[in-house]
Every structure is written in C-alpha cells, then in structure tokens.
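**Student:** Turn this into a structure:
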Amino acid sequence: MEAPLLTKSSGEIPLIGDGGDYVAAGGLRTWWRIFCLESAKLWAIGGPIAFQILCQYAAGSVGIVFVGHLGDVELSAFTIATMVIGTFAFGFMLGMGSALETLCGQAFGAGQVHMLGVYMQRSMIILLSFCIALSPVYIFATPLLKLLGQQEEVANVAGELTILIIPHLFSLAVAFPTQKFLQAQSKVNVLAYISVLALILEAFLCWLFIYILGFGTIGAAIAIDVTSWTLAGLQFLYVVRSCKDGWKGFSWDAFKDIWGFLRLSLESAVMLCLEIWYMMSIIILTGNLDNAVTAVGALSICTNIDGWETMVFVGVNAAISVRVSNELGMQHPRAAKYSVYVTIFQSLLIGILCMIVVLATRNHFAIIFTSSEEMIRAVSHLSPLLGITMVLNSLQLVISGVAIGSGWQALAAYINLGCYYVFGLPLGYILGYVAHFGVLGIWGGMIAGAALQTFMLLLVIYKTNWNKEVEQTTERMKKWGGEVIADGTKNFEDGVI
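**Tutor:** You can find the predicted model right below:
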C-alpha cells in the first residue's frame, strides 16, 4: 500500500508507515486526514453494496406496495409471510453465510485468494442443507401462526404464501455465498448492476401477475421466486466466468473441515438471527393485540421504512467487515481500529438525519403503502419510535460488521441474547400487555433492549486490543488452510484498501 498524498516537501508526516499500517494519529489535522481517507475507502466498498442491498430490498417492498392496495388483510398476510416467516429463514441463512465473510475477507487480506472458492463451496453445501431443514417452517406456517395467536383469516392466507416462496429460500444458498465471495475482494459493482436488473424484473412481474393476470398475492409470491433465482444465478455465473484467481472449479476440498466451518457458521447465524428475529417478534406480539389487522399493518409499514435505512447500513456493515478483515489479514491493527472509529461516527450522523426526515414526514409517508386513513394515523402515531430505531440501527449494524470482520460472532451472540431476549423482549411484553400501552409499549420496551446491546458492544470495541486481533487472525488462517505472509507484503491486487 502506498502512503497517501503527502510528501516530505509538504511539511506533513505521511499517514502510512513502512509496514503499510497507519502511523499513530495525533492532533486534529491528522485525524481529519485519516477521516477523509477512511471515508473514501469505506464508501468505495459500501456505496455499491448499499445500492445493491437497497435494490434487493426494494424488490421485496415492491410486492408490499402492490399487495397493500389489495386490502388490509392481504397486506397483513403478505407481511407475515415475507417479514416473519421469510425473515426467520433469511436471518438464519444470512447469519450462516456471514462466516464466509470473516474467512474470505481475512484470507484475501493475507494474500490467499485461491482459498475463497473453496470457502464459498463449503458455505453453499451448509446453506443448502439448512434450506431443507427450514422447509417445514414454510410448509406448516398456517398452524404455527395460529399457535402463536394470529387471526385465522390472516394465518390461512399467510400460510399459502409461505409455501409458494420456498424456492426463494433455496436461492439464498447460492446468493449469499457468491455475494460474500465478491465482497471480500471488493468486486462490488457487479452486485449493484445485477440488483438493478432484479429490481426492474420484480416490478414488472408484480405488475404483470397482480394487475394484468389477476393473481393477487399469489402473483407477488411468484414474482419473488423468479427474481431471487435470477439474481442468484447471475451472481454465480459471474463468479465462474470472471473470478479465475478465486474460483478454481468445484473441489472435494470443500468437504474438508466442514464441521469446523459449520461451527463458525452457526455462531454467525446465532449472532445475526438474534438481532433480525428481534424485530420479527414485535410483529408476532402485535398480532395478539386488539384490532390486530390495523396494528400489524401500521407496524409493517414502519418496519418497511426502517428497512430502507437498514439496507443502507447493511452495505456499511459489509464494507466495514471487509475493511476490518482485510486489514487484520494484512497485519495492520491500527488501520483496522481507525476504520472502525470513522465508520461509527459517520453512521451515527446518518442515523440522526434519517430520524429527522421521518419525524418531518410522519403524517405523509404511509400514503405510499396504503389508502386507509386509519392506517395512516396509526403509522403517524408510531413514527417517533421509528426515528429512535433508525438511530440505533445506524450503530448496531456497523458494530455487527466489526464483529464479523474480527470473528467475534460468539461474543456478540451472547450479548444479543441477554440484551434482546432476557431484557428487551420481556420489558416490551410488560409495557404492551400488562401496562396496556399496546404496540407503543411493545416497541418501546424492545428499543430499550436494543439500546443496551448497542452500549455493550461499543464498550467491547473500545476495550479491544487490535494487536491481539491480528495474532488471532494469523492463527485462524493457519487453521483453515491458508498461509499468512508475514513480511508485510501481501498479494493484494484489485481490492480497495
């Protein structure tokens, strides 16, 4: 890595030392230079990823927009099918795939590009196996939803839809590993292009199936399946045809050490699932309130808006994971540390801006999703909690990215379990049902759990010894079959570092 910008003639000390790591920062001018440099690196990776994720999320939101104008029952059922059952599986699959993010990022930083294809194949094998294991949740969704207290009319429609979106579940076993493979190498522009095509396809299919052919909610489910497999197939085709350094073809090595890989995958899954399912549980609890159709519909609109901001920070999450894992793989502890601090600061500012926008438009943004005056008023009533949630999301997802890039999944899982499910979820139940605050109480109590989780993980980052993280990365590369180049010169080709 070359020292950026500054020469001795400028009278300024270079930011990069002989080993490729940052020199120790001192003074506001040096911090500002580091802030600008890290911001450029972060958004060079995170910008295309955020755009890609936004396009994918928009493809799902397109279905909600179309279905929302069919009726309140259809909106609630489609929301439960995609945001409860679908999110249950999505969170688990994303978490399992995030183990690949740790290993691929650190292997690429250490110059072991040839290992990325093997890791990707291992991840696909594991994810396909878990798709089979998760399928009964989709098949028996109707009785499960009734058992959880959902209204029979909504549960019946939602159960029919979940069976139809089973193909979408299996597409994730290809989509997530190929995404992580490309992200680790900072080959993110192609992901954005493919996602734009998927968004256009989703909108066209929803229009065709719902309005032209009259398939209703079934048409939206079919559109999701077709779009998701198109996206997964194009990503895999790009990997095979254009990533010759990382993809050497199918290999039996993918089955080696698969149980150890499975353990790291499960740790990643538990960490992210506890976080993703936390929001899903709000909808479950709300479904048992009086006037549940309006409550679930209003909450689904708020969570959908929150999801737009969340998808931006999923891009930031992936970018900081790549930055941290690559820098640790290259044995640059100070660069990893500074990238984390810069990203947290920027993300907090963006979260505050999003909260201001939501509060300023609280009486209007629900019109995108519904024509019901009662629903619009209910959404406006919830908007302050939505704004607070957006601020917390801006920090939570960045911290999760740091955990994935550093390999802290197990620690983060324990913190998430305690803060969310031991503290936040019971508090939400008490405020919602015992104190009779309804959906405001449920969401407010769960926000308290999220705030506690954010504080504890920020404390972990503050206490982190980044030199020890480099040592642990070296050991991890040896364990998973790579060799760390210890002289400070890595085989680093086209990544953004």
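**Student:** Every contact and neighbour count from this point should use C-alpha atoms.
**Tutor:** OK.
**Student:** pretty sure residue 239 contacts residue 178?
**Tutor:** Yes - assessed by C-alpha atoms under 8 Å, residue 239 is found in contact with residue 178 at 7.1 Å.
**Student:** Pick out whichever of those two has more residues nearby.
**Tutor:** For residue 239 versus residue 178, neighbours defined as other C-alpha atoms under 10 Å are more numerous around residue 178 (28 against 17).
**Student:** separation between that one and residue 187?
**Tutor:** Computed as C-alpha to C-alpha, to the nearest Å, the residue 178 to residue 187 distance reads 11 Å.
**Student:** State the helix or strand in which residue 56 lies.
**Tutor:** Assigned by DSSP states H and E, residue 56 falls within helix 28-68.
**Student:** neighbours around the closest residue to residue 84 other than its chain neighbours, how many?
**Tutor:** Nearest residue to residue 84, sequence neighbours excluded (C-alpha to C-alpha, 6 or more residues apart in numbering): residue 280, at 5.5 Å. By other C-alpha under 10 Å, 20 other residues sit near residue 280.
**Student:** To check against the first, give me the structure of this:
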Amino acid sequence: MDNSTEERLLLLEDFDREDLKKRVWNESKKLWRIAFPGIIARVTSFGMIVVTQLFMGHISELDLAAFGLQQSILVRFVNGILIGMSSATETLCGQAYGAGHYHMMGVYLQRSWIIDGVTATILLPLFIFTTPILILIGQEENIAIEAGKISLWFIPILYYFVFSLTIQMYLQAQQKNKIVGWFSASSFLLHVLLSWLFVIKLGFGLAGAMSSFIISSWLLVIGEFVYIFGGWCPNTWKGFTKAAFADMLPLIKLSISSGVMICLELWYSSILVVLAGYMKNATIAISAFSICLNINGWEFMVCLGFLGSSCVRISNELGMGNAKAAKFSIKVALGTSIIIGIIFWVLCMVFSREISYMFTSSEEIAESVSRLHVLLAFSMLLNSIYPVLTGVAVGAGVQSMVAYVNLGSYYAIGLPIGILLGYVAHLQVTGLWIGLLSGVVVQTLVLSYLTWKIDWNEQVNKASERLGRFFIETTKGSDESSNLS
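**Tutor:** Sure thing, here's the model as predicted:
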C-alpha cells in the first residue's frame, strides 16, 4: 500500500469518527474557502457587464436597448458555450487534484485553451454580422444597427472569456481561487473608475464604455498569467507541453456535453429576450426584460460561487474515493445557498423599484421593471437551489444527464408556457417571465430527484476510470522533452 492510499484511508476514517456538528463546521469552512473568492470573482466579472449597461442607460434609451439585446442574446449565447466547454476543465482538474495527479492539471488547462480558442474563433462571425442576423430574426432595424456597432467591441471580450473562465476553474480546483477574487475585484473597481472617466467626464459615449470594459477585462487575464507562469503554481504548472495536444477527443466529448448543459440553460433566457423584441414598444420591453435578467444574473453569480465550490468539493472527494464526504458536502452547500437565496428574495420584494432606477432614468422602463418584481424575487430564490445541483453534476462528470433535463424543462415546458402567456394571453413580458420561472421550477424538481438517486460509490469508480484514461505518466526526463518553453 503506497503513502497516498494510506493517507486517503486515514481521511475516510477521520470523516466517519467526527460528530455531526464538527462535520458541518469543517465542511462549511472548506465550502466558503472556495465559494467566497468564487462569488467575488463571478459577481465582479458579471458586474462589469452590468456596470457597462448602467452607463449605456445614461447615454440613450437606444444604446440601452441595443446593449441589452446584444448582451442578453449574443454574449449570453457565446458565454454559455464557453462556460460549458470550460466546465470539463473543472471536472478533470478537481478530480485530478483529489487523486494527487497534480501535473495533469496544467495539461488539462492547456487543452482547454486549445478547444475553447478554436470554438471562439468559429463563433467570431456572429460578432461580425450581428446586424443582419438580428434583422433576419425580426428585431427592430434601429436597435439591430446599434447592436451591430456594439458587437464589434465585444470581439476582444470573446477571447478574454477563453482564458478567464478556464484559468478560474484551474485555480479553483486547487483551492487557489483567492487570487482570482482579488484580481476580479480590482478589475471591477478599475472598470467603474474608467467608465465614469470615459463616459461621464470625457463624454466618449459608446466607445468609452466598451474601451473601459476591454481594458479592465484583459488586465485581469494578464494578472492571472503572471501568477501561473511566475511560479505560484509549482505543482500543477510545469510549462507548455506537447502532451496538451494528445488525447483531445475524449476531452472534446466531455467539453461538448458540458457546453450543451450550460448552453441550454443560458440560451433559454436569451430566446425570451428575442421574443420580447416582437412585442409592442420593443425598446421598453427589451430594456425592462434585460434589466431584470441582469439583476437576476448578478444574484445568480453569487449562486454560481456555490456551484463552483460544490463542484470542487464533489470532484475532490470523488478523486479521493470518499463517497460519503461527497454526499455530505451537497447537503451543506445546498443549505447554505438556500439561506442566501431567502435573503435576496426579501431584498427584491422590498427594494424592487429603487433597483430599477440604477439602470435607467426612464419612468416607463422603471415601471415595467417594477411590475416584474414578484417573479424576479422567486427566480432569485430558485437560483439558490439548481446551480448547486448543477455543480454536483459537473463535479461528478454527469453533464449529459443535466443537458437532457434542461432540454425538457426549459424548451418543452417553460418556453411554450412563456409564448402562450406572453402572446396568446397578452400578458406581454410578465407572461414570458412566468414561462421562464415554470421551466426553472421543473428543472429544480427533476435535478433534486436525480441527485437523490445518484449512486455515489459508482461515481467514485467512474472518476477513477476517467482519471486513469487521461493520465500521462510524468518523469523528469519526459517533462523536459515535452516542454515547448
């Protein structure tokens, strides 16, 4: 029996001996150690989009509607693909870290850069031909033209996503995401400062808002590169290697299933924004709906912190072969996230109208946002449940199962309900949001049932098989021969 096996057996024995209070306390500490920096990183990263929209709203109503359409449809579409593709990195790095295969984490990171980089390049025409695409699907011409101008500014952001998403998952898996939190918070504060300077003080308008976004985003990525290449990840980063190009097909398959899982979720709300564009007074409808989605999305970023932490905890424990600890971590993560969801539910019910004025000075848009506040509050409450369950799926590597759940709950149930209520029952944006909420309720119930039915001992065996399939033996000689640097 080797030392690593003995260490794992000791950890399993320690877990069984601990009383419940101590177990909850220890798991909560591990959870928050991962979740808090992850929340900071995700909230501030998404916050840069929200801050940009805030400043767009004070440029003109047309810019606000165009940015809302662009961000809610195209950016969410592309971001969904890249987040999904990157979650394969989260699964593999988390399980490799738990199993002690540290050198493989750098290889997985490089493979994800290759796969995501190629994917981003394939998606590039969407940003170049945004205006004709939006006109083709029936959006108002003046909004589509303005969205096309904004779209070209998003091209550098597209490649920023490739690196920022994968690096965050790589660092998070080895519980070094505190540095990501610091970098993200600094980038967010810089973005607020630059946006105020470029838009308000210097009057650069659209160019000023988007330049601020690009500069702040890429400074974040450069800081992460310095951290990784500068020697702060000595066990997991061994330099650029030819091994990153080997065995790509299994990783591509896992990335695609991950991508489909996330995309079906994020595209759902994007389709509803498109439908809002066909309603009477489309500028008001799109603006109000995108504002609500961004408020909901910002709170969702907090919940994604728990998605990330539950993913890391599950994958680490599965990599170590501890099925009991994996199951217990789900309960602690879910309980903690629900408490936070209740707090946001209360805040939204009390301060809904005040929040809308942050995004716009238009009374008509603010009133439209205010009418949705009850539905928005319950969406925030559900946000505290299903992301954790999705994180469980990513940690266990069963993304394809969740993809089918998302397909059925969102597109077979939620979307038809939204269309019927919005257009047939003439409830307009309110009807669309009821449809959105219906799909989320069904998804949450099904994921809860499937999580309860998972055989975690079987998942331990599958994690071991997966890591064995991807494993590359490392020696000093092979490392040196495979390094490109």
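**Student:** Which strands and helices lie in contact with the helix holding residue 56 of the first structure?
**Tutor:** helix 72-79, helix 189-206, helix 217-242, helix 292-329, helix 333-360 (3 or more C-alpha pairs under 8 Å, 6 or more residues apart in numbering; DSSP states H and E).
**Student:** Closest to the centroid, which residue in the second structure?
**Tutor:** The second structure has residue 83 as the residue nearest its centroid, 5.7 Å off, counting by C-alpha atoms, centre = their mean.
**Student:** contacting residues for the aligned partner of that residue in the first structure?
**Tutor:** Superposed on the first structure with TM-score structural alignment, residue 83 of the second structure falls opposite residue 94. By C-alpha atoms under 8 Å, 6 or more residues apart in numbering, the residues touching residue 94 of the first structure are 176, 269, 272.
**Student:** and what of residue 409 of the first structure?
**Tutor:** Taking C-alpha under 8 Å, 6+ apart, we find residue 409 of the first structure in contact with 267-268, 271, 403.
**Student:** Tell me the counterpart residues of stretch 22-29 of the second structure in the first structure, please.
**Tutor:** Alignment of stretch 22-29 of the second structure against the first structure: residues 33-40, by TM-score structural alignment.
**Student:** The matching stretch vs the second structure - mean distance after superposition?
**Tutor:** Stretch 33-40 of the first structure differs from its equivalent in the second structure by a mean of 2.2 Å after superposition (mean C-alpha distance after the TM-score superposition for the first structure).
**Student:** Residue 55 of the second structure -> the first structure?
**Tutor:** Superposed on the first structure with TM-score structural alignment, residue 55 of the second structure falls opposite residue 66.
**Student:** Tell me who's in contact with the equivalent of residue 218 of the second structure over in the first structure.
**Tutor:** The equivalent of residue 218 of the second structure in the first structure is residue 229 (alignment by TM-score structural alignment). Contact partners of residue 229 of the first structure, counting by C-alpha under 8 Å, 6+ apart, are 167-168, 171.
**Student:** if I look at residue 229 of the first structure, how far off is residue 223 of the first structure?
**Tutor:** Separation of residue 229 of the first structure from residue 223 of the first structure (C-alpha to C-alpha): 10 Å.
**Student:** again with residue 273 of the first structure
**Tutor:** Residue 273 of the first structure is 26 Å from residue 223 of the first structure, by C-alpha to C-alpha.
**Student:** What lines up with residue 124 of the first structure in the second structure?
**Tutor:** With TM-score structural alignment as the criterion, the equivalent of residue 124 of the first structure in the second structure is residue 113.
**Student:** Residue 329 of the first structure too?
**Tutor:** So residue 329 of the first structure corresponds to residue 319, using TM-score structural alignment.
**Student:** Quick check, that match in contact with residue 462.
**Tutor:** No - Residue 319 of the second structure lies out of contact with residue 462 (C-alpha under 8 Å); the separation is 9.7 Å.
**Student:** Compare these two (neighbour count), which wins?
**Tutor:** Between residue 319 of the second structure and residue 462, residue 319 has the larger neighbour count (other C-alpha under 10 Å), namely 31 against 16.
**Student:** Distance check, that one against residue 93 of the second structure.
**Tutor:** Distance of residue 319 of the second structure to residue 93 of the second structure, given as C-alpha to C-alpha: 10 Å.
**Student:** do residue 386 of the second structure as well
**Tutor:** Residue 386 of the second structure sits 23 Å away from residue 93 of the second structure, going by C-alpha to C-alpha.
**Student:** Looking at the two, which one has more neighbours?
**Tutor:** Ranked by neighbour count (other C-alpha under 10 Å), residue 386 of the second structure and residue 93 place residue 93 first, with 34 against 24.
**Student:** so which helix or strand takes in whichever residue in the first structure pairs up with the more buried one?
**Tutor:** In the first structure, the residue paired with residue 93 of the second structure is residue 104, using TM-score structural alignment. Element membership for residue 104 of the first structure (DSSP H and E) is helix 86-109.
**Student:** after that helix, next one along is what?
**Tutor:** Remark: after helix 86-109 of the first structure, the chain's next helix or strand is helix 115-139, criterion DSSP H and E.
**Student:** Now do that following helix: distance to the chain's middle.
**Tutor:** Between the centre of helix 115-139 of the first structure and the centre of its chain there are 18 Å (C-alpha atoms, centre = their mean, to the nearest Å).
**Student:** helices and strands around that helix, which ones?
**Tutor:** In terms of contacts (3+ C-alpha pairs under 8 Å, 6+ apart), helix 115-139 of the first structure is packed against helix 86-109, helix 152-164, helix 166-184, helix 258-286.
**Student:** of all those, which gets the most neighbours per residue?
**Tutor:** Counting by mean count of other C-alpha atoms under 10 Å, helix 86-109 has the highest mean neighbour count of these, with a mean of 28.
**Student:** what residue of the first structure takes the place of residue 393 of the second structure?
**Tutor:** Checking TM-score structural alignment: residue 393 of the second structure goes with residue 403.
**Student:** does its match really touch residue 415, like I thought?
**Tutor:** No - the pair residue 403 of the first structure and residue 415 fails to qualify as a contact (C-alpha under 8 Å) at a distance of 11.7 Å.
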